[in-house]
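**Q** my questions are about this predicted structure, shown below with the sequence.
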Amino acid sequence: MKPIDLNPKVRRVSPLFWVFESLEDDPGFMTRKFFMMDAAYLDGLLCLAVSQGEEPWNGLAVCTSQDHHASLLDDVPELVVHPVIGKWLYVSQTHPEFESIALKLARLVGRRDARIGVEPGSRKRSGAASRARKTPRKKP
């Protein structure tokens, strides 16, 4: 039987949150939930996301564009294309070198490596909220 969460408003963070520690003193750094992941933003760009769950949601996602895949894979060959979010790269925490890879990627983010970081999309309204704002046009 699963325990009942008596305080659902308390923000739960991934045990992998340590990946972001080297960025915490940077004035441009912030974290947010991004779906089921904890995400690191630097200067408004979505850079890294950690999650702990079933593969492929069990490690570190590198937020980048496909234009930068080849270069990043040359520098960090342990990365793979994320099987669900194909524009991002990923390393599972089951990888034997996960800690050193994650720290290397966090250092690249801290140095503002232009290959890492994407503009976050604007949040879309839910279907009900969107429909509520639309009013039917009256015919003249």
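**A** Perfect, thanks for sending it. Residues are numbered from 1 along each chain as shown.
**Q** C-alpha from now on. contacts and neighbour counts both.
**A** Fine.
**Q** can you give me the helices in the protein?
**A** 69-75, 98-110, 127-133 (DSSP state H).
**Q** what about those, which gets the closest to Ala49?
**A** Each of these has some distance to Ala49 by CA to CA; the shortest is helix 98-110, at 10.6 Å.
**Q** what comes up buried for stretch 96-116?
**A** Buried positions in stretch 96-116, judged by neighbour count with 16 or more other CA atoms under 10 Å: 98, 101-103, 105-107, 109-110, 115-116.
**Q** try this one next to it:
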Amino acid sequence: MAKELLQLGWVEELLPKDHIRKRMFGGFSYYLDEKLILVMFESVGNKDYRGESYDFEIWNGCMFPVEREHHAVVLKKFPFLINHPVLPKWLYLMADHDDFDSNAESLVRELRRKNPLFGSYPKGRAQKSKKSERSFEKIDTRRPRMFGDVPAEEKLKNAQRLTDLKNIGPETERAMLKAGVKTLDQFVKMGWEKAMIRLCKVNPKNNHSLFAYALIGALQNKMWNQISEADKKQAREFMKSLRDKATLRSNKKSKKKG
């Protein structure tokens, strides 16, 4: 049975809220409008399959189902993707890729927009797939319709718990509670930077810029991908500073032991 995602759980939080999750091959598959859009696994160190060995972990990352006729176009736009060695129809983003955070963000953005190049319908859904591609050209999905333009101050005033805010689902709420961010009022008063410091202290895997985007958006009543470029830059620089400090502390400990 698949275990809950730890390192990649934040990616799930960025998917459209109406997605459906199912267990698959020891990982999780994600569907939107009956279309398989994403599969994620966390199997660290697994580089072998049926006698074949690879120089990378083959079951630790994100897989994006893409029909073969669309591979060339998608790979040209996202050259960091590769055909999965076991499931070549799916395009693979390894979790240990240097730019995993930003690359995952760009791919999730395509899923949120319902880009017809991404995803695969189960057998028997081909007709619906074509219909969806035609309708995609007519509908602007760049701005989610489920959220109104409520001022951030009003949203924060009326919200009662963390999950009432945008971008904060059950998994994120659990992570925040574990980090000692227990109430909405506490989160608002401390701000996203202090919240991220606590989150990273409890679990270093929380240190990624998209998590910061999500918290900034929550305080501004915006989706994570709708915050300003200035805020995104600030988040990236802040998260990098936390990583640098963590590396420095680790090096000092190593020298003392030596």
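**A** Perfect, thanks for sending it. Since the model is a prediction, treat every value here as computed from it, not as a measurement.
**Q** switch the helices of structure 1 over to CSV; also include distance to Ala61 of structure 1.
**A** CSV is the format used below for these (distance: least, CA to CA, whole Å):
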stretch, distance to Ala61 of structure 1
helix 69-75, 13
helix 98-110, 10
helix 127-133, 29
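**Q** quick one: map Ile116 of structure 1 onto structure 2.
**A** Aligning on TM-score structural alignment places Ile116 of structure 1 opposite Phe118 in structure 2.
**Q** from Leu219 of structure 2, how far off is that match?
**A** 31 Å (CA to CA, to the nearest Å).
**Q** Ile82 of structure 2 now?
**A** For Ile82 of structure 2 relative to Leu219 of structure 2 (CA to CA), the value is 36 Å.
**Q** other residues contacting stretch 12-30 of structure 1?
**A** Residues from elsewhere that reach stretch 12-30 of structure 1, judged by CA atoms under 8 Å, 6 or more residues apart in numbering: 37-38, 40-44, 50-52, 59, 102-103, 106-107, 110.
**Q** mind running it again at 10 Å?
**A** The contact list for stretch 12-30 of structure 1 (CA atoms under 10 Å, 6 or more residues apart in numbering) reads 31-33, 36-46, 48-53, 58-60, 93, 99-107, 109-111.
**Q** now the terminal residues of stretch 23-39 of structure 1, how far apart.
**A** For stretch 23-39 of structure 1, the end-to-end distance is 12 Å (CA to CA).
**Q** can you list the buried residues in that stretch?
**A** 23, 29-31, 37-39.
**Q** could those residues go into a markdown table alongside distance to Asp67 of structure 1?
**A** Output for these, formatted as a markdown table (distance: CA to CA, whole Å):
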| residue | distance to Asp67 of structure 1 |
| --- | --- |
| Leu23 | 25 |
| Phe29 | 24 |
| Met30 | 25 |
| Thr31 | 25 |
| Met37 | 24 |
| Asp38 | 24 |
| Ala39 | 21 |
